[in-house]
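Participant: Next comes the sequence, and after it the predicted model I'd like to discuss.
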Amino acid sequence: MRYTTTVNKVLKQTKRFVILLVGATLVLIGLALLVLPGPGIVVVIAGLAVLATEFVWAQQLLEKAKESAKRAKNKVAQKARSRNGSRSDADEMLE
């Protein structure tokens, strides 16, 4: 019985360590891709999602990232709607 409990603890700690390692690696690669060509933000969010499976602090960061992404999406959509409603610069040049 005691052996099984010890094995379960070791397996749980190993799983937690592997998740930390994979998630942190994805976040670091994503941060590098922010300045290099590649989908940096997507990789950072994927890393946070992996970390959030085991760590509360990562869940909180992931929620903040989702909220920021939603605000940015709404801002871009609002700008696109305002541009579509107004005349384009090319139309104004033709007159």
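Facilitator: Perfect, I can see it now. Residues are numbered from 1 along each chain as shown.
Participant: going forward, measure contacts between C-alpha atoms and count neighbours the same way
Facilitator: Noted.
Participant: tell me which residues of the longest helix along the chain are tucked away?
Facilitator: Counting residues, the longest helix found in the chain (DSSP state H) is helix 2-35. By 16 or more other CA atoms under 10 Å, the buried positions in helix 2-35 come out as 19-20, 23-24, 26-27, 29-34.
Participant: another structure for you, compare them:
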Amino acid sequence: MDRTRCNPAHPRRQFFNWVHRGIGVIAMILATTAVCIAAVHFLGIWPHKISQTTLSLMPLVVLLVMSAVFLCIDKFIDVDELNLSKVGYK
């Protein structure tokens, strides 16, 4: 992924951002699925049913909250020439 990253001012940067974000979301979905499978198949570890449910739902809740946070950040923080010069891209 690092080799395909372009300059923030490049016209195809939006495409890179969406592909990068999509790969991250797919990774989180796969990780959430793995945690849910572990919670369901290892029933002897959890003394209470609520522990299993909490473990299964927590990654999904974190994924949804973090997605909402990053969508808000993406919507309300504007990237301009001044911001790019602060992080060393110019």
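Facilitator: In hand now; what should we look at? In this text the structure is predicted, and so the values were computed from the model without any measurement.
Participant: TM-score them against each other, please.
Facilitator: Laid over one another, the chains give 0.41 as their TM-score (TM-score structural alignment, normalised by the length of structure 2), with 53 aligned residues with a CA RMSD of 3.2 Å.
Participant: In the strand or helix carrying A38 of structure 2, which residues are buried?
Facilitator: Element membership for A38 of structure 2 (DSSP states H and E) is helix 13-41. Buried residues in helix 13-41 of structure 2, counted by 16+ other CA under 10 Å: 16, 28, 32, 35-36, 39.
Participant: Rebuild these as CSV, extending it with distance to L57 of structure 2.
Facilitator: Listed next are the buried residues of helix 13-41 of structure 2 as CSV, based on distance: CA to CA, whole Å:
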residue, distance to L57 of structure 2
F16, 30
M28, 13
T32, 8
V35, 9
C36, 8
A39, 10
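Participant: Between those, which sits nearest A68 of structure 2?
Facilitator: M28 (14.3 Å; CA to CA).
Participant: how much space is there between the closest residue to that closest one other than its chain neighbours and G24 of structure 2?
Facilitator: Leaving aside its sequence neighbours, M28 of structure 2 sits nearest to L63 (CA to CA, 6 or more residues apart in numbering; 7.1 Å). The gap separating L63 of structure 2 from G24 of structure 2 is 10 Å, by CA to CA, to the nearest Å.
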